[in-house]
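Peer 1: Test case, fold it:
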Amino acid sequence: MILIADGGSTKADWILLDSLGKVVLKTRTEGLNPAVFPGDLLKKRVEENKDFQFYKNKIEEVYFYGAGCGTKKPTALLKSILESFFIKATVVVKEDTYAATYAVTTKPGIVCILGTGSNSSYFDGKNIINGVPSLGYILMDEASGNYFGKRLIRDYYYKRMPKRYLKKFEDQFDVDPDVIKRNVYKENNPNTYLAHFAEFIFRNDRNAYSDKVLEKGINVFFKTRILTYPQIKNVPVHFVGSIAFFAKDIIEKVAKKYDVELGSIVRRPIDGLIEYHRRKINLEKI
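Peer 2: Model (predicted):
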């Protein structure tokens, strides 16, 4: 049996395939970003999933594709946790850019992630080449959920948000400054906490203000994470993630502005991952 995971900071989707590639189980855990969460919390989130208990000793391979798995130390941490839980399995942990790529293309292209965080990479048809390493939600993550969440909080406090949206924002979120500061500076998951404010843009009717916020952030992402690739004029650009999915119209507008060819825009890469691993299973049988 093969267990596949698409993991972010907010959640991780898991799919269990049998030896024929049939889906046996679909389940979900809370986010498992090893660059953000401590080891004991990661371990707890895996162990708390009741669906794993019946199958854990039957699983032979685990493939985890996740945010925060682009550098050695956090990747090794999560790998050791998964190996200690799925004791009979070979465990492979890769960055989420691999999941995004496998989900949208088998040909050369630039693949972008816009979810709780953001990232991009170039796929040459065989290898995934990262451009600029991601430094996370404080220093980077342009056009991500936490990027837009920070923008909305600032606009609310600086009164740059239209008046009729100020009240809506107050009704939907706890905007007490002490609550915000505690969650950002003292609690776990500050990037996920910030990202949930971005829901305001998509939970309410889109308008001139929200479109301006989205367009500015996506413009920055194009400039820093897409236009910097020398292959940009020769390959399509694909997007994966909830922010990308719901802001598709803005992405199309900005892509047209920069004369960039758009490829697929997919909300969740897990379905593409299933097909990728099914192909691997079939090839191994040949």
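Peer 1: For the rest of this, base every contact and every neighbour count on C-alpha atoms.
Peer 2: Will do.
Peer 1: quick one, what contacts the nearest residue to residue 268 once chain neighbours are set aside?
Peer 2: Once flanking residues are discounted, residue 268 sits nearest to residue 241: 5.9 Å by C-alpha to C-alpha, 6 or more residues apart in numbering. Contact partners of residue 241, counting by C-alpha atoms under 8 Å, 6 or more residues apart in numbering, are 113-115, 266-269.
Peer 1: repeat for residue 12
Peer 2: By C-alpha under 8 Å, 6+ apart, the contact list for residue 12 reads 5-6, 28-32.
Peer 1: These, buried ones only, as a PyMOL selection?
Peer 2: In PyMOL syntax, the buried subset of these is picked out as below (16 or more other C-alpha atoms under 10 Å):
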select buried, resi 5+6+28+29+30+31+32
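Peer 1: Okay, the residue nearest to residue 268 and residue 17: tell me how far apart.
Peer 2: For residue 241, the distance to residue 17 (C-alpha to C-alpha, to the nearest Å) stands at 23 Å.
Peer 1: please give me the structure for this one as well, since I'd like to look at both together:
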Amino acid sequence: MILIADSGSTKTDWRTLDAQGQVGQARTIGFNPYYQDSAAIASELQTSLIPSVQETVTDVFYYGTGCNNEESCGVVERAIRTVFPDAKTVEVSSDVLGAARALCHHDTGIACILGTGSNACLYDGRTIAQLGGTLGFWLGDEGSGGYLGKTLVVRYLHGQLPPELTEKFRKRFPNVDRLTVLDQAYKQPFPNRYFASFSKFLFDNRSHPVAYQLVYDAFALFFDTYIRKFPAYEQLPIHFVGSVAFYYSDLLRQVANDKGLTVRRILENPIAGLTLYHQGVAGAE
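Peer 2: You can find the predicted model right below:
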């Protein structure tokens, strides 16, 4: 049986794929090797995942947040091998590679993430050929939910929103003021999640020209910052995964079209695409 995982810091989606091609599913908490050690991850898998796995696991393909180097991948791999000692293959990779395989399968293309954060890569059909090089929440993440929310809140605090949007924002978020925002930004954990929570306000008010333009400009910046750096980007298919890309798909496609580009596949999350990818791998083998 093949076990496939797409893990963020909040939740992990799991799929099982047996020899007959039957697919099962499970969900556990999310994992991040920067904050959890192998023992903690193994303990959670033993408690929350094992009851959903009925057959012997032979191959595990795990794609997750924080799995960016050999050390961090090793933390997760040791946990998985502890829980599934019979597994012949345990492959731990970044969420960016997971997005690329979910979106492009075995074809060359540009794979992009637009969710709480953002990223992009050039994919050669199996591995990442070139990373977009995002600088994270404070210095990058252009086009993401965190970026959209941060831009909105900054404009609100500086009095740069039109009166009708300001009043709507104040009614919806009556406790948002300068001191609260600064505390969340610099003293509390996960400021990206905090600011991303405001992005739905933009979605709900996207018919307003100011809200529309804010999102449009953020997406345009994403294309200009990341997509244009890839060789032959104008000839390659461009795909997206993530909640922001999914819910703003019409506007995202409009920005791409205005730049002479075409966005192909847009997925809300990668797990279904990853299952199809590994079904293809299993079939080829």
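Peer 1: just the helices in the stretch 151-286 of the first structure please.
Peer 2: Ranges of helices within the stretch 151-286 of the first structure are 163-172, 177-185, 190-196, 199-203, 208-221, 242-246, 248-257, 270-285, based on DSSP state H, counting those that start in this stretch.
Peer 1: Buried residues, the first one. List them.
Peer 2: By neighbour count on 16+ other C-alpha under 10 Å, the buried set for helix 163-172 of the first structure is residue 169.
Peer 1: Just want the angle from that helix to helix 208-221.
Peer 2: Interaxial angle, helix 163-172 of the first structure versus helix 208-221 (axes from the mean of the first three to the mean of the last three C-alpha atoms, to 10 degrees): 80 degrees.
Peer 1: farthest residue from the center of the second structure?
Peer 2: What lies farthest from the middle of the second structure is residue 163; by C-alpha atoms, centre = their mean that is 33.8 Å.
Peer 1: Okay, it and residue 202 of the second structure: tell me how far apart.
Peer 2: Residue 163 of the second structure is 15 Å from residue 202 of the second structure, by C-alpha to C-alpha.
Peer 1: Same question for residue 141 of the second structure.
Peer 2: Distance of residue 141 of the second structure to residue 202 of the second structure, given as C-alpha to C-alpha: 17 Å.
Peer 1: between those two, who's got more neighbours?
Peer 2: residue 141 (25 against 21; other C-alpha atoms under 10 Å).
Peer 1: Next up, the contacts around the more buried one.
Peer 2: Applying C-alpha under 8 Å, 6+ apart, the residues near residue 141 of the second structure are 117-119, 134-135, 147.
Peer 1: Those residues into a markdown table, with extra columns for neighbour count and distance to residue 178 of the second structure?
Peer 2: Converted to a markdown table, the contacts of residue 141 of the second structure look like this (neighbours: other C-alpha atoms under 10 Å; distance: C-alpha to C-alpha, whole Å):
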| residue | neighbour count | distance to residue 178 of the second structure |
| --- | --- | --- |
| 117 | 22 | 23 |
| 118 | 28 | 26 |
| 119 | 27 | 29 |
| 134 | 18 | 27 |
| 135 | 12 | 25 |
| 147 | 27 | 18 |
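Peer 1: any idea which of the helices of the stretch 151-286 of the first structure is most buried?
Peer 2: helix 190-196 (a mean of 22; mean count of other C-alpha atoms under 10 Å).
Peer 1: burial measure for the residue nearest to residue 86 of the second structure when sequence neighbours are not counted, as a count.
Peer 2: In space, and not counting its chain neighbours, residue 86 of the second structure is closest to residue 58: 6.3 Å by C-alpha to C-alpha, 6+ apart. The number of residues packed near residue 58 of the second structure is 16, by other C-alpha under 10 Å.
Peer 1: Matching residue 58 of the second structure against the first structure, which residue comes up?
Peer 2: Aligned by TM-score structural alignment, residue 58 of the second structure pairs with residue 60 of the first structure.
Peer 1: For its match, give its distance to residue 70 of the first structure.
Peer 2: 24 Å.
Peer 1: what does residue 92 of the first structure give?
Peer 2: Residue 92 of the first structure sits 13 Å away from residue 70 of the first structure, going by C-alpha to C-alpha.
Peer 1: Comparing these two, which shows the higher neighbour count?
Peer 2: A direct count of neighbours by other C-alpha under 10 Å for residue 92 of the first structure and residue 70 places residue 70 higher, at 20 against 17.
Peer 1: Map the more buried one across to the second structure for me.
Peer 2: Checking TM-score structural alignment: residue 70 of the first structure goes with residue 68.
Peer 1: re earlier: mind checking which of the contacts of residue 241 of the first structure are in strands?
Peer 2: 113-114, 266 (DSSP state E).
Peer 1: Could you rank these by neighbour count and give me the top one?
Peer 2: Going by other C-alpha under 10 Å, residue 113 tops those with 29 neighbours.
Peer 1: Return the residue of the second structure aligned against it.
Peer 2: Aligned partner of residue 113 of the first structure by TM-score structural alignment: residue 113.
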